[in-house]
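J.: sequence first, predicted model second:
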Amino acid sequence: MFLTVTANPSVDRTVEVDRLTRGDLHRASGVHVQPGGKGINVARALVRNGCKARAVVPAGGAEGDQLIGLLTGYSIEVVRVAALGPVRSNITIVEPDATVTKLNEAGARLSGPELEAFCDAVLAHMPGVDWVVAAGSLPPGVPDTFYADLISRLAPSGAKVAVDTSGPALLAAVEAGPTLVKPNLEELAEAVDRPLRTLREVVDAAGELRSRGAEAVLASLGGQGAVLVDGEGSWHAEARAEARSSVGAGDALLAGFLSTGGIGPSALATGVAWGAAAVSLPGSTMPGPEDVRAHRVVVHPDIEWDRRIDV
């Protein structure tokens, strides 16, 4: 069983247009409304591929009702935590070449009692859970140490914890010793405070996060796949994909990686296959078994250390 923690869930509206021009009127060629937030996306990907997932979300207002309604069609065990503020709405605009423009709301502020109730709900639903996925941005009023504090509170359960966030929240979480962190290239570069231009620099940066406390680092590199660095070594994998929307691809990558144990190059290959499949689908649609093309994944036996990263 996987349990996902999404402190800042959303209702995501993805609009497809022929071309985005500032100041112009646009006619949408496609519209997709889906439940959002990184943890929710991970849960959606897992259940589409036959895994059991439980999602804990604070959800208030009419938008919260809409979010829960959208989740009804998925085989996710949803734990709704009452909140006064409404769930945020995010808008993503996608062009035919897969260029993505995003408009994300900050989210409603969580009060101290609401945040405590949220944490209590996570801890109360831990029985039977093997992996906890704490993912996404933090809403206003939530301290940067939230994920780090949660890791400490989850330690007695024995569950493994994967964290996918950015900025100060990522740095604090790393210090708490999670099983896995999954930054993208920009987030990893920000975490080590330097640009990352080659695979060698990506691997070195991931090693730095490991030295600070993370057991393993899964770094997503967009169209150039992902790099895994753990105590056994480092690997790079990538896959061919016809891009339609990159929204949620990193969440699908993480879900695929965890679905096969979350260890080593085999899990990396599965993660990259799921991420590539997500890129080929509209909006933030998570891939199912019919979408995944495992044969397109290449796990390089030797990392091309000087290969430039262009994402």
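T.: Good, I have the coordinates.
J.: all contacts plus neighbour counts: C-alpha atoms, from now on.
T.: OK.
J.: so which elements touch whichever strand or helix holds residue 45?
T.: Using DSSP states H and E, residue 45 sits in helix 38-48. Counting by 3 or more Cα pairs under 8 Å, 6 or more residues apart in numbering; DSSP states H and E, the packing neighbours recorded for helix 38-48 are strand 2-5, strand 53-59, strand 131-135, helix 249-259.
J.: let's have these in TSV, adding distance to residue 272 and mean neighbour count.
T.: Formatted as TSV, the entries for these read as follows, by distance: least, Cα to Cα, whole Å; neighbours: other Cα atoms under 10 Å:
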stretch	distance to residue 272	mean neighbour count
strand 2-5	19	27
strand 53-59	20	26
strand 131-135	18	25
helix 249-259	6	28
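J.: ok, which of the ones you listed comes nearest residue 235?
T.: Within the helices and strands packed on helix 38-48, the stretch nearest residue 235 is helix 249-259; the backing value is 13.2 Å (Cα to Cα).
J.: quick one: the closest one to helix 38-48, angle?
T.: Between the axes of helix 249-259 and helix 38-48, defined by axes from the mean of the first three to the mean of the last three Cα atoms, to 10 degrees, the angle is 50 degrees.
J.: following helix 249-259, which helix or strand comes up?
T.: Tracing the chain past helix 249-259, the next element assigned as helix or strand by DSSP H and E is helix 264-279.
J.: now the helices for this protein?
T.: Listed in chain order, the helices of the chain (DSSP state H) span 38-48, 61-71, 112-124, 146-154, 167-175, 185-192, 199-212, 249-259, 264-279.
J.: and those helices: which comes nearest residue 131?
T.: Among the helices of the chain, helix 249-259 comes nearest to residue 131, with 8.1 Å by Cα to Cα.
J.: quick revisit: okay, the helices and strands packed on helix 38-48 in TSV with distance to residue 65 next?
T.: Converted to TSV, the helices and strands packed on helix 38-48 look like this (distance: least, Cα to Cα, whole Å):
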stretch	distance to residue 65
strand 2-5	18
strand 53-59	7
strand 131-135	21
helix 249-259	23
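J.: got another one to weigh against that:
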Amino acid sequence: MDITVNDTKFKFAVFLFTGIPGQEDIYLWISVPFCLMYVISIVGNSVILFIIKTDPSLHEPMYIFLSMLAVTDLGLSIATMPTILGVFWFNSREISLDACFAQLFFIHSLQCIESSVLLLMAFDRFIAICNPLRYTSILTLPRIAKTGLVFVLRGVALIFPLPFLVKRFRYCRANVLSHSYCLHQDVMKMACADITVNNIYGLSVALFTMGLDSLLIFLSYVMILKTVLSITSSTEALNTCVSHLCAVLIFYTPEIGLSVIHRFGKSSSPLPPILLGYVSLLVPPLMNPIVYSVKSKHLRVRIIRVFVK
């Protein structure tokens, strides 16, 4: 499928996904746990949203932030499900360039938004523990809505240029991507052009969003720990942070590892970045509702009450 434009020859008009190399014979079996993970993620996050929306006693900052996290996780699951299940279930490996660029926009913007939500949740815990008397006056509903909107706009605005930055390239190299979905750092390597601008911009966005957010989350927990060690009910205070810390570690650890491997790694085996990629996109939406349901007594009681009825 050779296309000639301005005397420059394109070898490919599509990208090809990579599943798990060497395991092609058992793709249908591999699709079963992937499908199960998606079902649990979608049902779990939907239940969290339903419980918080229908129970007025949960209309407080901590649970509003949790509902924001659930919406973001649902978005991530929906953005990656068609291509991942398409590869393993239907053995469909092709994606058009425009569809790929659209998917990378949604994946990266939703990841930036999730990072922002985790930062807001850290701020919520910081105020609740370090300045409890001003908690309700600082975290008012209008302020939460405005802050959430600002962070959503930040994620969308910073990621918006990425599809256009990769769309301007001519793709005349091997068109096989490293994953079963499109990422900017993966797609730009397929271009037969200088990708310095993409590299610098992509790294800058990652540092300004996830890098800055993770640093602020770390600083907030330093302050929380300092406050907790000076009060008597330290165990109870720290218990409210455990679920958030789990969510932070689940999200940032594979994300940072994958970013480092893509930009600086020279691994001889393609398996580590592939597996880390699946962990970074599938595990947070799967684990967040489980962790919060287990660790939050109020939420757990209400979920049990709904299903017992």
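T.: Yes, it's here. Model, not experiment: these values are computed from the prediction.
J.: can you calculate the TM-score here?
T.: Overall, the chain-to-chain superposition scores 0.25 on the TM-score scale (TM-score structural alignment, normalised by the length of the second structure); 138 aligned residues with a Cα RMSD of 6.9 Å.
J.: that older thread, quick one: closest of the helices of the first structure to residue 55 of the first structure.
T.: Across these, residue 55 of the first structure has its closest neighbour in helix 38-48 (6.5 Å, Cα to Cα).
J.: and stretch 124-132 of the first structure, how far apart are its ends?
T.: With Cα to Cα, to the nearest Å as the measure, the first residue of stretch 124-132 of the first structure is 13 Å from its last.
J.: would you mind putting the helices of the first structure into CSV with distance to residue 3 of the first structure alongside?
T.: CSV is the format used below for these (distance: least, Cα to Cα, whole Å):
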stretch, distance to residue 3 of the first structure
helix 38-48, 8
helix 61-71, 15
helix 112-124, 8
helix 146-154, 12
helix 167-175, 17
helix 185-192, 23
helix 199-212, 24
helix 249-259, 11
helix 264-279, 18
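J.: residue 32 of the first structure is nearest to which of the ones you listed?
T.: helix 61-71 (11.6 Å).
J.: other SSEs contacting the closest one?
T.: When contacts are defined as 3+ Cα pairs under 8 Å, 6+ apart, helix 61-71 of the first structure sits against strand 10-16, strand 30-36, strand 53-59, strand 77-82.
J.: deepest of those, which one?
T.: Neighbour counts averaged per stretch over these are highest for strand 53-59, at a mean of 26; criterion: mean count of other Cα atoms under 10 Å.
J.: hey, what's the angle from that strand to helix 112-124? Just curious.
T.: Calculated by the same axes, to 10 degrees, strand 53-59 of the first structure forms an angle of 170 degrees with helix 112-124.
J.: tell me which other helices or strands strand 53-59 of the first structure touches.
T.: Strand 53-59 of the first structure packs on strand 2-5, helix 38-48, helix 61-71, strand 77-82, helix 112-124, going by 3+ Cα pairs under 8 Å, 6+ apart.
J.: now distance to residue 170 of the first structure too, for those, in CSV please.
T.: Below are these laid out as CSV (distance: least, Cα to Cα, whole Å):
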stretch, distance to residue 170 of the first structure
strand 2-5, 15
helix 38-48, 14
helix 61-71, 26
strand 77-82, 24
helix 112-124, 18
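J.: quick one: contacts for residue 250 of the second structure?
T.: When contacts are counted by Cα atoms under 8 Å, 6 or more residues apart in numbering, residue 250 of the second structure touches 280, 283, 284, 287.
J.: sorry, slip of the keys, the one I care about is residue 273 of the second structure.
T.: Taking Cα under 8 Å, 6+ apart as the definition of contact, the neighbours of residue 273 of the second structure are 258, 261, 262.
J.: who wins for most neighbours among the residues you listed?
T.: With neighbours taken as other Cα atoms under 10 Å, the top of the contacts of residue 273 of the second structure is residue 258, carrying 21 neighbours.
J.: what helix or strand is that one on?
T.: In this structure, residue 258 of the second structure sits in helix 234-264 according to DSSP H and E.
J.: ranges for the strands of the stretch 1-150 of the second structure?
T.: Defined through DSSP state E, counting those that start in this stretch, the strands belonging to the stretch 1-150 of the second structure, from first to last, are 3-5, 8-10, 14-16, 94-96.
J.: so which of those is the most packed in?
T.: Per-residue neighbour counts averaged over each of the strands of the stretch 1-150 of the second structure give the maximum for strand 14-16, namely a mean of 20 (mean count of other Cα under 10 Å).
J.: and that one, what does it pack onto?
T.: Taking 3+ Cα pairs under 8 Å, 6+ apart as contact, the helices and strands that strand 14-16 of the second structure lies on are strand 94-96, helix 97-130.
J.: mean neighbour count, those: which tops it?
T.: Each of these was given a mean neighbour count from mean count of other Cα under 10 Å, and the largest, a mean of 22, is that of helix 97-130.
J.: quick one: residue 285 of the second structure is in a strand?
T.: No. Assessed with DSSP: H, G, I helix; E, B strand; the rest coil, residue 285 of the second structure is helix; it does not lie in a strand.
J.: what sits closest to it if chain neighbours are left out?
T.: Here the nearest residue to residue 285 of the second structure in space, its sequence neighbours aside, is residue 73; by Cα to Cα, 6 or more residues apart in numbering that works out to 4.7 Å.
J.: my read: that neighbour touches residue 283, true?
T.: No. Between residue 73 of the second structure and residue 283 there is no contact under Cα atoms under 8 Å: 9.9 Å.
J.: comparing the two, which shows the higher neighbour count?
T.: With neighbours defined as other Cα under 10 Å, residue 73 of the second structure and residue 283 compare such that residue 73 has more, 28 against 18.
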